[in-house]
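Student: Provided below for reference: sequence and predicted model.
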Amino acid sequence: MQLEFHQVDAFSERPFAGNPAMVYRLDRWLSEELMQQIAAEHNLAETAFVVPDGEQWQIRWFTPTTEVPLCGHATLASAHVLFEVYNVPGERLAFQSKSGPLSVSREDGRLLLDFPRIDPQPLREQLPVAQALGCPVVEVLQTKELLVVLESEQAVRDCVPNMAEVAQLPGLGVIVTARGETHDFVSRYFAPGIGIPEDPVTGSTHCCLIPYWAGRLDKTELRAFQCSSRGGELFCRLEGERVKIGGYARRVASGTLHL
């Protein structure tokens, strides 16, 4: 069996920046075990698999170690591949996922994710978050991840977490964030417990970052930057119970997997 794959740098206009994702466009689902093995073989933060479903698409995402319920950058990458490689017509793609309906549309030369809004809630228990991150924290909230507010952009950039301790904290991972110097806010994301020590650019974490910072800054359109070593810019908008997350994408490789 031969399967075609495409590697895309999401949330970047240039290669070797943003967040790389591998994309497979399948005619039908492979076994869960095989998809996990393929994701481990590529060893990127996410490998996405998409299957046509009438006029829509089903999508699943795998880290090197586990399937995850939601991934922004690999959805952006999948839309880029469907539009640019497979010439899917139209300006909008509809996806069905384990997190419900999602869509990606083309707007102002960028791809725009339409994802569910997630409001972070106050953490009800004391956790050694500052110890795990190795820096003082201002506030800790919780969704499927921990959302940790730091005092400044520089504190976010300088954060050097103890990955073993971060992996012991509850949730999928830890988001650190602060008000930005040239952007409305900045963030980083650490998820060693699911095989991602640090994710370069994470669309899904902005489902909770956008409503948090929209409330803090009293604005619904925001520019964000994920200040990992690769870095990536996100164009964000809060629309009621949905968030719009925009960015660029660049295909950097294509090939064939031989099984």
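Tutor: Sure thing, it's come through.

Student: use CA for all of it now, contacts and neighbours both
Tutor: Noted.

Student: and for Thr177, nearest residue in space, chain neighbours not counted?
Tutor: Spatially, and ignoring its direct neighbours in sequence, Thr177 is nearest to Ser187 (4.2 Å; C-alpha to C-alpha, 6 or more residues apart in numbering).

Student: does that neighbour touch Gly232 like I think?
Tutor: No - using C-alpha atoms under 8 Å, Ser187 makes no contact with Gly232, being 10.2 Å away.

Student: was I right about Leu150 contacting Val137?
Tutor: Yes - Leu150 lies in contact with Val137 (C-alpha under 8 Å); the separation is 5.0 Å.

Student: included below, for side-by-side comparison, is a second structure:
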Amino acid sequence: MFQVDAFAARRFTGNPAAVVVLDHFLDDAVMQAVAAENNLAETAFVVADGHRYRLRWFTPVVEVALCGHATLAAGAVVAERLEPGRESVVFDTTSGALVVHRRGSGYEIDLPVRTVSAVPTPAALSAALGLAPLETATDGGNYIARLPTARDVRELEPDLAAVARLDRTGVVVTAVGDGPYDFVSRYFAPRKGIPEDPVTGGAHCALVPFWSARTGRETFVAHQASHRGGDLTCRLVGDRVVLGGSCVFYLEGHIDL
């Protein structure tokens, strides 16, 4: 098992992911128990399959259909530990084939765009956030709430119990960026066992088309303003989103079962 800080400029920032390398997938209950024991936003399970790899992701409480930061971390594990020097890795997943490329000292991951649709702002969402968004959209699974300023995003203290009662599995808040950033965001998903995710690749599969539709741009520098914080480069390429960032290794070891 490896623990890697993904989308991290230095250790103890970005989003920590566990990457467990197996010769075959274990029973779902065992993998879920391992993810719960790790108690990270996601644990990725990786199995070699010829020149490609199979990949699944678990939060502490549920298997998920897509996890960007843990896929980036899995790519770093393959390129730096399992097959040193490898420049790209293809992962076969429930969300299709995902490719991680080495780019200089960092990595890029190619992910599917999430369709974003405007929706009326539910009163329960404003109550959970403690303020009314300027506009609200959904990517199907999450609400996306645009707030007035980057400061509002950074200082937000949502009612997580109320967020968990919403009719979506999570809430992304976002605003025009400050400093070097084009936009900032945070992601809350207590229903999935993640009160606040430090840096979320999947959320940016919706945030990039969301901001592209409002700016006419296709490239961005983004910051997820959690306590740990993380930076991402973002490109919209047709129906794909390419996210870039660095990975820092924190822990390597073995699991006893």
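Tutor: Sure, I can see it. Note that the coordinates shown come from a computational prediction; the quantities given were computed from them, not determined experimentally.

Student: give me the TM-score for this pair.
Tutor: Remark: TM-score between the superposed chains equals 0.96 [TM-score structural alignment, normalised by the length of structure 2]; 255 aligned residues with a C-alpha RMSD of 1.2 Å.

Student: gap between stretch 174-185 of structure 2 and the chain center?
Tutor: 17 Å (C-alpha atoms, centre = their mean, to the nearest Å).

Student: the strands in the stretch 1-150 of structure 1, which residues?
Tutor: Taking DSSP state E, counting those that start in this stretch, the strands of the stretch 1-150 of structure 1 run over residues 2-10, 19-25, 46-53, 56-62, 67-68, 92-97, 100-107, 110-116, 121-122, 139-142, 146-149.

Student: nearest to Ile210 of structure 1, of the ones you listed?
Tutor: Ile210 of structure 1 lies closest to strand 110-116 among the strands of the stretch 1-150 of structure 1, at 10.8 Å (C-alpha to C-alpha).

Student: what stretch of structure 2 does that closest one fall on?
Tutor: Mapped onto structure 2 using TM-score structural alignment, strand 110-116 of structure 1 covers residues 106-112.

Student: picking up where we left off before, more neighbours: Ser187 and Gly232 of structure 1, which one.
Tutor: Each of Ser187 of structure 1 and Gly232 had its neighbours counted (other C-alpha atoms under 10 Å), and the higher figure belongs to Ser187 (27 against 23).

Student: the more buried one pairs with which position in structure 2?
Tutor: For Ser187 of structure 1, the aligned position in structure 2 is Ser185, judged by TM-score structural alignment.

Student: give me the element that match is part of.
Tutor: Using DSSP states H and E, Ser185 of structure 2 maps to strand 183-189.

Student: comparing the helix or strand just after that strand with structure 1, how large is the average distance?
Tutor: Next in sequence after strand 183-189 of structure 2, counting helices and strands by DSSP H and E, comes strand 194-197. Taken over the aligned residues, the distance from strand 194-197 of structure 2 to structure 1 averages 0.3 Å (mean C-alpha distance after the TM-score superposition for structure 1).

Student: check contacts around the residue nearest to Thr177 of structure 1.
Tutor: Residues near Ser187 of structure 1 by C-alpha atoms under 8 Å, 6 or more residues apart in numbering: 156, 175-178, 224-227.

Student: and those as CSV, adding distance to Glu125 of structure 1 and secondary structure?
Tutor: Below are the contacts of Ser187 of structure 1 laid out as CSV (distance: C-alpha to C-alpha, whole Å; DSSP: H, G, I helix; E, B strand; the rest coil):
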residue, distance to Glu125 of structure 1, secondary structure
Val156, 23, helix
Ile175, 17, strand
Val176, 18, strand
Thr177, 20, strand
Ala178, 22, strand
Ala224, 29, strand
Phe225, 29, strand
Gln226, 27, strand
Cys227, 28, coil
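
Student: export these to a markdown table and tack on distance to Pro197 of structure 1?
Tutor: Below are those laid out as a markdown table (distance: C-alpha to C-alpha, whole Å):
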| residue | distance to Pro197 of structure 1 |
| --- | --- |
| Val156 | 15 |
| Ile175 | 12 |
| Val176 | 13 |
| Thr177 | 17 |
| Ala178 | 20 |
| Ala224 | 21 |
| Phe225 | 19 |
| Gln226 | 15 |
| Cys227 | 14 |
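
Student: biggest helix in structure 2, by residue count?
Tutor: Determined from DSSP state H, the single longest helix within structure 2 is helix 201-215.

Student: thinking again about what came up before, what does the match of strand 110-116 of structure 1 rub up against?
Tutor: Contacts for stretch 106-112 of structure 2 (C-alpha under 8 Å, 6+ apart): 68, 71-72, 75-76, 98-102, 205, 239-247.
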